[in-house]
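In: Give me the fold of what follows.
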Amino acid sequence: MTNTAATRVRRSPPVHTHAHLWLLLDGTGLHAPYGQLVIEPGTGRICCHLCGRWYVSLGGHVRRHGHTAESYRETMGLCRNRPLVAETLSRLIATRQSAAYLRSPELRARLAVGQELCKTGRLATLAATVHAGSPSPELTRLRRAALDAGRLTRAARRDRALADRLRELGFADLSSYLRHAHSIGTSLRSMAKATGLGWSRLRRELDAAGVATRPASSEGCAPTAIAR
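Out: Next up is the predicted model:
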């Protein structure tokens, strides 16, 4: 009887990727959204737009796709200064560079030139000249998000200030105050002063509270309020 030795087949570990969900204008399939760097939760690894694999650093990997780090950022609509490494590795590199800066007088001397340009604003001017043109889609998205967040913050601040004024006046909400103020004959000018609201919003809030407004008959007078 012949014994046949079983041959162990070595299998490569599975590679977790996903199908093309996005496309470039030239039809190239992407595994991550254009203008966005996708980070894997838990590991912090970065998804390659072109193959869907996850890496701690994309800088060396993208050469397999015929890209440099700079051309990859440009093709994928990323910011020119976007790090292509995981945040943990980025922090490690920053720590090493800081330590090298502190212990090397020669390095500090070389960097002093750039620091002086930065202080005078010359560095920003040079950068704007080199990178003149439309901002990257990622930068546009980040700027829009910052503007939206700023608007929400300002709106929330105004709402808090209004709530504080209403509490001082003894009212839980704006509608209650407006209906009460109208019932005792308070002018719109006085309502606006008490609440800090502009005319446009005051009229909208009066309308929502069921109090209609009409222009005064005399020029220069504030509008009057009438009950619906």
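
In: use CA for all of it now, contacts and neighbours both
Out: Fine.

In: after the helix or strand that residue 160 is a member of comes which helix or strand?
Out: In this assignment (DSSP states H and E), residue 160 forms part of helix 137-169. Downstream of helix 137-169, the next assigned helix or strand under DSSP H and E is helix 174-183.

In: Return the list of helices and strands in contact with that next one.
Out: helix 199-208, strand 224-227 (3 or more C-alpha pairs under 8 Å, 6 or more residues apart in numbering; DSSP states H and E).

In: Could you provide those in a markdown table, with additional columns for distance to residue 89 and mean neighbour count?
Out: Shown next, in a markdown table, are the helices and strands packed on helix 174-183 (distance: least, C-alpha to C-alpha, whole Å; neighbours: other C-alpha atoms under 10 Å):
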| stretch | distance to residue 89 | mean neighbour count |
| --- | --- | --- |
| helix 199-208 | 50 | 15 |
| strand 224-227 | 64 | 16 |
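
In: hang on, the earlier thing: buried sites along the helix holding residue 160?
Out: 137, 138, 139, 140, 162, 163, 165, 166 (16 or more other C-alpha atoms under 10 Å).

In: let's see this one next to it:
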Amino acid sequence: MTTPEPRHGYLDEWDGRLICHECGRGYLHLATHARAAHDLTAAEYRERHGLGMSTSLVASSVAADMRERASRPEVLARLATVRDPDALAAHRGRQSWRPEVVRKAVDRGASTRVPVPDALVRGMPPWEDLLAWTSSAHGIIAQGYAVRALADACGRSQATVAQRLRRHPRT
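Out: Prediction:
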């Protein structure tokens, strides 16, 4: 019996496995398969196939097993010993609510809404030239444009562009 054809916008499970939209085979951990076999991050896979960003890319049997293991009493007891609500409250403090701190955060958010000019994007090397593209992208980011704005201008996902910039820092 062959696996059914995957539907765009849906994540179908067959015989306890998720069906890959790229190759049509079934996998327990679809994100791992997509990265290894199709060179797609989980975010890119979801975007390409119309899945929601919160859609789990693990089979329901694996998810249930992970939930069961995470709720074991010994795991919860270990979590309780390392969780320190007082330390968290002290770390937060009043610092994060000062008006100037909030203003800076709002200003940073506003910068993501400024689109990167087409002239800058056209002047970038091709995406396939990893080091040259990354160097050019770092230059655009240094001019005050946000990673999100650059990703939108290049037609890539924000996660992919951010990952590329992290892996190849400006030298």
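
In: TM-score of the superposed pair?
Out: The TM-score (TM-score structural alignment, normalised by the length of structure 2) is 0.43; 87 aligned residues with a C-alpha RMSD of 3.1 Å.

In: So which elements touch the helix holding residue 160 of structure 1?
Out: Using 3+ C-alpha pairs under 8 Å, 6+ apart, the elements in contact with helix 137-169 of structure 1 are helix 188-195.

In: which helices and strands sit right next to the helix it packs on?
Out: With contacts taken as 3+ C-alpha pairs under 8 Å, 6+ apart, helix 188-195 of structure 1 sits against helix 137-169.

In: Relative to residue 145 of structure 1, which of the helices and strands packed on helix 174-183 of structure 1 is closest?
Out: Nearest of these to residue 145 of structure 1, taken as C-alpha to C-alpha: helix 199-208 at 25.1 Å.

In: Just want the angle from that closest one to helix 188-195.
Out: For helix 199-208 of structure 1 against helix 188-195, the angle by axes from the mean of the first three to the mean of the last three C-alpha atoms, to 10 degrees is 100 degrees.

In: Just the residues contacting the helix or strand following helix 199-208 of structure 1, thanks.
Out: Moving toward the C-terminus from helix 199-208 of structure 1, the first helix or strand encountered (DSSP H and E) is strand 211-214. The contact list for strand 211-214 of structure 1 (C-alpha atoms under 8 Å, 6 or more residues apart in numbering) reads 179, 182, 203, 206, 207, 223, 224, 225, 226, 227, 228.

In: For strand 211-214 of structure 1, buried residues please.
Out: Quick answer for strand 211-214 of structure 1 (16+ other C-alpha under 10 Å): 211, 212, 213.

In: Quickly note the distance from the second one to residue 161 of structure 1.
Out: What that stands for is residue 212 of structure 1. 25 Å (C-alpha to C-alpha, to the nearest Å).

In: What of the first one?
Out: Computed with C-alpha to C-alpha, the distance linking residue 211 of structure 1 and residue 161 of structure 1 is 23 Å.

In: what does the last one give?
Out: For residue 213 of structure 1, the distance to residue 161 of structure 1 (C-alpha to C-alpha) stands at 25 Å.

In: Residue 69 of structure 1 too?
Out: As defined by C-alpha to C-alpha, residue 69 of structure 1 lies at a distance of 48 Å from residue 161 of structure 1.
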